[in-house]
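Asker: How does the following fold in three dimensions:
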Amino acid sequence: MRFNLLGPLEVVTEERTVPLGGVIQRATLGYLLLHANKVVATSRLVTALWGDDAPMTSRKMIQNAISGIRRLLAEPDFATRGVRLATAPHGYQLHVDPESVDSVRFHRLAVKGRAELAAGFPEVAATTLSEALGLWRDTVLADLSETGIEWPSFAQLERERLAVYEDWATAELELGRHYELVGELERMAVAVPTRERLCRHLMLALYRCGRQSEALAAYRRTRHALVETHGLDPTRELQELERAILNQDGRLLGRQPQLV
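Answerer: Next up, the predicted model:
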């Protein structure tokens, strides 16, 4: 049994992908899964689905969605796995195995991979962090986003996804895989032009590939984006990396790929 939030909402058993009903029922289930095993007040569900423009019938609509979810969870696929939706004071609590929720597994793998990287095991960390990133199929609850729903947890999860990507790139650079990495880093830097850590990774990868002028151009693009967007210059760390590249500092070369 898997509950997938890192992309369109999916509930997947060993045999099938489960139909989840209309937008209100899907959104209610998605919100409860984002807060799995915690009590969620009915008022929070109403605000999550409609904001300040909740219709007079909003609580009734939530109750209908809850009834639909309960009918779904009464099926044998769910009942035999301890999945249940309980009524709590002023709200509801969805009980699930945390490991069945992909966003929970993502967080666990991210913590594990960072610990492996900090302990000096970049190859193990790269594998773990790659597994975490592989859980993503699209943006968070992409089907609900298409209907106009945007919860703060969406942006938070996307930030965490980018941070894990940067951790993975750190591990890959430590392993001397800059040739394999550089193209992907270039694409990511275009998508997130003000991300300084990402720029640093790209500059190092380009420099280690013998592309010094392109590494410096990457710095200038990020500096321009930061000034235009935030009115800020790059941090001292990024400025020092630019100077080190200008001076062709040999300490930047890191581990080089082995020739066969």
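Asker: Please count neighbours and contacts with C-alpha atoms only from this point.
Answerer: Fine.
Asker: who's in contact with the strand or helix carrying Glu237?
Answerer: Using DSSP states H and E, Glu237 sits within helix 236-246. The contact list for helix 236-246, computed with Cα atoms under 8 Å, 6 or more residues apart in numbering, reads Glu196, Arg200, Tyr207, Gln212, Ala215, Leu216, Tyr219, Leu252.
Asker: Measure how far it is from the centre of its chain, please.
Answerer: From the chain centre to the centre of helix 236-246 is a distance of 29 Å (Cα atoms, centre = their mean, to the nearest Å).
Asker: Same check on stretch 172-192?
Answerer: For stretch 172-192, the distance to the chain centre is 18 Å (Cα atoms, centre = their mean).
Asker: Tell me the buried residues in that stretch?
Answerer: Residues of stretch 172-192 classed as buried: 172-178, 181-182, 185-186, 188-189 (neighbour count, 16 or more other Cα atoms under 10 Å).
Asker: now the other sequence, so there's something to compare against:
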Amino acid sequence: MEYRILGSTEVTEGGRSLAVGGPKPRRALAALLLEAGRVVPVESLVDAVWGDEPPRSAVNALQTYVSRLRRVLGAGTLCRHRAGYRLTADPDLIDARRFERLLAAGRAALAGGDPRVGHRRVEEALGLWRGPALLDVGDAPFAQAEIARLTELRLVAAETRVEARLALGDVSGSVAAARALVADQPLRERGVAHLMLALHRDGRTGEALTTYHDVRRLLVDEFGLDPGDGLAELAQAILRQDPGLRAAPSPAPHAVGPRTARHRE
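Answerer: Predicted structure coming up:
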């Protein structure tokens, strides 16, 4: 049995999606999956399912939803405790946890000088996504922090994939992938850096510098900020045709987007 939240909330067995009920049971299931291995208090589940205005029958209705879920998942998987309920599952059977493990393995392999393994692991990680995280409970307050965290990690994974392609010498693939990243997140400096480097390595230095000036203009116009030092230094290195850029690993500024940009004096 596998549990999916990288997209709509879903439980599958043998590749077949299991019936877990309508919107409210799915909210309860999502809340339990986000706290897998820990007891979730009844009050927290009521808040997750109904928000600030639960009906008087909320606790009884929750018991009904959980009973139905237990019939699907198994009583040993979804257990009743004095304070609430606990869903127990191997982390690797929850797609979000498996995604994080694969991403960490890919980044470690890339940092260790093995971009081929790094690329493979990150591709596996990104392949687990079926749509926006927790798609069917995206409006629920309890899910917002996890949605934001997983969405950020998905962007990191996409950037890491470009990094691995650059390290493997796949210049044209890197340009296409980095361009897609920048189109989606034009102020995220790590993606911009990858695109600049990929274009430069593809012999398109003018386009690389134009990319820098475009993001600089956006930052100045929208936030009154200059790009971060890392991006500005990369632009200067490209301008002077620094030979080290041809073989060096792709740049990865610690800061991304306008958060790393510098205030204009």
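Asker: Just give the TM-score of the two.
Answerer: Once superposed, chain against chain, the TM-score is 0.87 (TM-score structural alignment, normalised by the length of structure 1); 246 aligned residues with a Cα RMSD of 1.9 Å.
Asker: picking up where we left off before, the helix holding Glu237 of structure 1: average distance to aligned residues in structure 2?
Answerer: Following the fit onto structure 2, the mean deviation recorded for helix 236-246 of structure 1 is 0.9 Å by mean Cα distance after the TM-score superposition for structure 1.
Asker: do the same with stretch 197-207 of structure 1
Answerer: Averaged over the aligned pairs, stretch 197-207 of structure 1 sits 0.6 Å from structure 2 after superposition, using mean Cα distance after the TM-score superposition for structure 1.
Asker: which residue numbers in structure 2 go with that stretch?
Answerer: Alignment of stretch 197-207 of structure 1 against structure 2: residues 190-200, by TM-score structural alignment.
Asker: which of the residues in stretch 67-80 of structure 2 are buried?
Answerer: Ser67, Arg68, Leu69, Arg70, Leu73, Thr77, Leu78, Cys79, Arg80.
Asker: go on, stretch 97-115 of structure 1?
Answerer: By neighbour count on 16+ other Cα under 10 Å, the buried set for stretch 97-115 of structure 1 is 101-107, 109-114.
Asker: Taking the residues you listed, tell me the two that lie furthest apart.
Answerer: Greatest spatial distance in the buried residues of stretch 97-115 of structure 1: Val101 and Arg114, 20.4 Å, computed using Cα to Cα.
Asker: follow-up on the earlier one: any chance of the contacts of helix 236-246 of structure 1 in JSON lines, with distance to Thr47 of structure 1 and secondary structure too?
Answerer: As requested, these are exported to JSON lines (distance: Cα to Cα, whole Å; DSSP: H, G, I helix; E, B strand; the rest coil):
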{"residue": "Glu196", "distance to Thr47 of structure 1": "35", "secondary structure": "helix"}
{"residue": "Arg200", "distance to Thr47 of structure 1": "40", "secondary structure": "helix"}
{"residue": "Tyr207", "distance to Thr47 of structure 1": "49", "secondary structure": "helix"}
{"residue": "Gln212", "distance to Thr47 of structure 1": "51", "secondary structure": "helix"}
{"residue": "Ala215", "distance to Thr47 of structure 1": "46", "secondary structure": "helix"}
{"residue": "Leu216", "distance to Thr47 of structure 1": "47", "secondary structure": "helix"}
{"residue": "Tyr219", "distance to Thr47 of structure 1": "42", "secondary structure": "helix"}
{"residue": "Leu252", "distance to Thr47 of structure 1": "51", "secondary structure": "helix"}
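Asker: so the residue sitting furthest away from the middle of structure 2, which of the three states?
Answerer: Computed with Cα atoms, centre = their mean, the residue of structure 2 farthest from its C-alpha average is Arg56, at 37.3 Å. Recorded secondary structure, Arg56 of structure 2: coil (DSSP: H, G, I helix; E, B strand; the rest coil).
Asker: Gln93 of structure 1 now?
Answerer: strand.
Asker: same thing with Cys79 of structure 2?
Answerer: Quick answer, by three-state DSSP: Cys79 of structure 2 is strand.
Asker: OK, contacts around it?
Answerer: Arg70, Tyr85, Arg86, Leu87.
Asker: where's it relative to Gln63 of structure 2, distance?
Answerer: Using Cα to Cα, to the nearest Å, Cys79 of structure 2 is found at 12 Å from Gln63 of structure 2.
Asker: Tell me which residue of structure 1 lines up with Leu128 of structure 2.
Answerer: In structure 1, the residue paired with Leu128 of structure 2 is Leu135, using TM-score structural alignment.
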